[in-house]
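Provide a 3D model corresponding to the input given below.
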Amino acid sequence: MAGETYRVESAETTELWSGERADFWSEHVTSYHCRLDYRFVQPGGFRGGTIRQCTDSYQIVDFWSDEIRYVRTPGQVRQDPDEDYRFLVPAQGELVVRQDDQEARLTPGSGALFALGEPFELRHDSSTRAFIMTIPAREIDDPLNRTSPLAAGLDLTTGLGHVVNAMVTGLSHEQDRITGPHFDAVCERIVELLCMLAVGDDRPDVPGHLAEVESLVRRYVRRHAADPELTGATMAQDLGWSLRQVQLALQQAGTTPRDLIREERLRLVKQRLRNPAYQYMSIADLAYASGFSSASALSTAFRRRYGQCPRDVRYEGDR
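Below you'll find the model as predicted:
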C-alpha cells in the first residue's frame, strides 16, 4: 500500500564544504523532480535546505535557499519527460513562475499550478521559503479536461484557496504525527479542492465544467452520506460552489441534491445490511447511523427503491 512508504527526509547545504554546495543542490533538486538548469547568483557558499514528505503517490517539499533561477529547457523536456504538475505555495518572500507566455508573481497568500511537461522558468531571492507539491498529471488533466501547461496565480487568502493553503502547511506542521494513509488522504483532498479553485465559479453553465462539478459532488456525497445534516446547501458551501451550480450540474445528470443524497444513503444501508459487522445493529440504529431521520423513513425509501424492506435484505444475506 502506498501509505506504508511514507517518509520524511531533511537536507541542508550547510553540512557541506562551500565548494560542493552548488553541485549538491543541483543533484538534490533533480532527484526530487527532473532535469533542470540551475542558474546560481553566488554558487560559492550557496545555502539551501529541504524537508520532504512523500509516499509512492504524492510528494510535498518545503524548501528555502539563496537566490537562484531554475530553467527547464525544451531539450530537457524531450530527454527527461515529466508530465506531472507542481503546486507552488510560498510561505515567505516572492517567487516568479513563467510558462507558456504566462507569468505568475507569487507571494504568501497566492499559489501556482504548472506542468513540467513544458519548458518553464522559476526564480526567487534569498528571502524565499515555499512548498512545492507533486501531483500526478491524470489527477489534474482528467478533472479539468486539459492537457496543456498552466501557470496562474491562485488566491489562497480567502474561501476555498485559504482552506487549500492551510491544508498544505498543516501537513508540514504535522509531518511527524501523521501516517502514510493520512498523508495520502489529505493530498487527495488538496488536489480535489485545487481543481475546483483552478476552475473557479465563473463558468456555471459550461457543460464540461458541469460534468466536473457533478463528479466531485458525487464523490463528496458518497463520503458524507451518513451525516444527517448533509443537504444541497451544506454540500455546496463545503465545496466552495453556489447551490445553483450544484443543482445545475446534477440536473444535467438527471437528479437533484436531495435525490442523490437519498440514493447514497440507501446504497450505504444496503451495503451494511449485507455486512456481518452490522448484523447486531437494529434497523432503527442502522437508519440513524446512515443519515436517515427514523426507521420508518428508511423503510419507506428502501421499499420504494428496492421493492422490499430492509429486514428482508438482511434475512437474504443470512440464508
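
Please make it C-alpha for all contacts and neighbour counts, starting now.
Fine.

Check whether D201 really touches L243, as I assumed.
No. With contact defined as Cα atoms under 8 Å, D201 does not count as touching L243 (11.3 Å).

structure for this one too, so we can compare:
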Amino acid sequence: MGPGELSLSDPSRPFRRELRCPFRFLSFQFPRADLRVRDGDLRAVTATAFARTDGCHRLVASYLSRLGRSAAELEGPVGHQLGRTALDLLAMLIDERCGRFAPQAPDRAAALLVRVMDRIVRHLGDPELSPAAIAAAHFISVRYLHVLFRAEELSVGRRIRAERLRRCRQELLEPAAARDGVAAVARRWGFVSPSHFSRALREEYGQSPRDWQKWASERNASAAA
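So this is what the prediction gives:
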C-alpha cells in the first residue's frame, strides 16, 4: 500500500500485516452486518488495496480522513449519521470495484437520498444551495447526485426551486407577508432577484406574488366578516 490508499481487513479471516517503514494510518472498525454488501464481494476486496486512481476512492478517502480528524467531537445522532454515511460510501466503492455499481437500486442509495432531501429542506433559505454545494456536503460527485435523482419526479435543481416556491406561496398567504413585502419573502427562501422570483412563481402556480397576496387578503376579509 502507498500513501492515501485504503484497504479492508476481516477479523474473522486470519491475516498478517507487515509494515517495513515508518508509517501512520487511520483505522475504522464497524460491525460486518452494517456494511450492506454481498459476502462474496466483501471477500473479493478484503486485503486488497484501493488505489487513489480508483473511481470513488478519492471521495471515500477524503470523507474518512475528515471524519477521523473530528471523531473525538462527534457523539449521539450526529456521529451515528456520519458513520452511516461512511459505510454507504464504502459500500459504493466496493460495488464499483466488483462491477455492481447501480446507485438507483441499493438501500444505501435510498438512505443517502433521504439525507440529501433533508439537507435541501433545511437550507432552502441559503442562496448558495445548489447541486454542487449539496454534493460537496455529502462527499459525493455532482454526477452521482444526479444519478440519485433519476427515479425522482424532479431533478435536484428543480426540487430546490419547487420547495422554495412552495414555502414562498405559503408565506404570501399570511397577513404578515403584506407587511414584510414580496422581496423579503423571496429573500427568506433563497431567491436573490425579486423579478426572477415573480416569474418563477407565475410559471409554477399561474399567478404573480401580488395576485396571491390579493387573493389571501380577500379570503381573510371574507372570513372575518
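
follow-up on the earlier one: quick one: which of D201 and L243 of the first structure has more around it?
L243 (17 against 14; other Cα atoms under 10 Å).

quick one: what's aligned to the more buried one in the second structure?
Correspondence of L243 of the first structure to the second structure, assessed by TM-score structural alignment: V142.

packing partners for the lengthiest helix in the second structure?
Identified as the longest helix of the second structure according to DSSP state H is helix 76-97. Counting contacts by 3 or more Cα pairs under 8 Å, 6 or more residues apart in numbering; DSSP states H and E, helix 76-97 of the second structure is packed against helix 39-45, helix 57-70, helix 107-122.

out of those helices, nearest to S27 of the second structure?
For S27 of the second structure, the closest of those is helix 57-70, at 8.5 Å, according to Cα to Cα.

So what's the gap between the closest one and the chain middle?
16 Å (Cα atoms, centre = their mean, to the nearest Å).

buried stuff in it?
57-61, 63-64, 67 (16 or more other Cα atoms under 10 Å).

on contacts alone, who are the packing partners of that helix?
helix 76-97.

Name the residues of the helix it packs on that come out as buried.
Buried residues in helix 76-97 of the second structure (16+ other Cα under 10 Å): 79, 82-97.

Which stretches in the first structure count as helices?
21-32, 74-79, 138-144, 159-173, 180-199, 207-224, 232-239, 243-252, 257-273, 283-289, 295-306, 310-318.

can you redo the ones you listed as TSV with distance to R129 of the first structure?
Formatted as TSV, the helices of the first structure follow (distance: least, Cα to Cα, whole Å):
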stretch	distance to R129 of the first structure
helix 21-32	15
helix 74-79	26
helix 138-144	25
helix 159-173	12
helix 180-199	20
helix 207-224	32
helix 232-239	29
helix 243-252	37
helix 257-273	42
helix 283-289	45
helix 295-306	53
helix 310-318	56
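
From V45 of the second structure, how far out is the residue nearest the centre of the second structure?
In the second structure, the residue lying closest to the centroid (Cα atoms, centre = their mean) is V116, at 3.1 Å. Separation of V116 of the second structure from V45 of the second structure (Cα to Cα, to the nearest Å): 28 Å.

equivalent range in the second structure for stretch 258-268 of the first structure?
Counting by TM-score structural alignment, stretch 258-268 of the first structure sits on residues 157-167 of the second structure.

just so I have it, where are all the strands in the stretch 1-150 of the first structure?
7-12, 37-40, 48-54, 59-65, 68-72, 85-92, 95-99, 102-106, 110-115, 120-124, 129-135 (DSSP state E, counting those that start in this stretch).

Just name the most buried of those.
Ranked by mean neighbour count, the strands of the stretch 1-150 of the first structure are led by strand 110-115 with a mean of 24 (mean count of other Cα atoms under 10 Å).

quick one: buried residues of stretch 141-159 of the second structure?
Applying 16+ other Cα under 10 Å to stretch 141-159 of the second structure flags 141-142, 145-149, 155-156, 159 as buried.

which position in the first structure aligns with R122 of the second structure?
In the first structure, R122 of the second structure lands on R223 (TM-score structural alignment).

To clarify, my last question referred to Q81 of the second structure.
Match for Q81 of the second structure (TM-score structural alignment): E192.

Look up the closest residue to that match, ignoring the ones flanking it.
L216 (7.6 Å; Cα to Cα, 6 or more residues apart in numbering).

what's the farthest-apart pair in the buried residues of stretch 141-159 of the second structure?
S141 and R159 (17.9 Å).

how near is the residue nearest to I135 of the first structure when sequence neighbours are not counted to L273 of the first structure?
Computed as Cα to Cα, 6+ apart, the closest residue to I135 of the first structure that is not its neighbour in sequence is Y85, at 5.1 Å. Here the criterion is Cα to Cα. By it, Y85 of the first structure lies 42 Å from L273 of the first structure.

sorry, back to before: adding distance to Q308 of the first structure, write the strands of the stretch 1-150 of the first structure out as TSV.
Shown next, in TSV, are these (distance: least, Cα to Cα, whole Å):
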stretch	distance to Q308 of the first structure
strand 7-12	50
strand 37-40	66
strand 48-54	48
strand 59-65	48
strand 68-72	62
strand 85-92	49
strand 95-99	59
strand 102-106	58
strand 110-115	50
strand 120-124	60
strand 129-135	45
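
For F302 of the first structure, find the nearest of the ones you listed.
Closest among those, using Cα to Cα: strand 129-135, at 40.3 Å.

Just the angle for the closest one relative to strand 59-65, thanks.
Angle, strand 129-135 of the first structure to strand 59-65, by axes from the mean of the first three to the mean of the last three Cα atoms, to 10 degrees: 150 degrees.

which residues sit against strand 129-135 of the first structure?
58-65, 84-93, 168-169, 191 (Cα atoms under 8 Å, 6 or more residues apart in numbering).

returning to what we had before: mean distance between the match of stretch 258-268 of the first structure and the first structure after superposition?
With mean Cα distance after the TM-score superposition for the first structure, stretch 157-167 of the second structure departs from the first structure by a mean of 1.4 Å once superposed.
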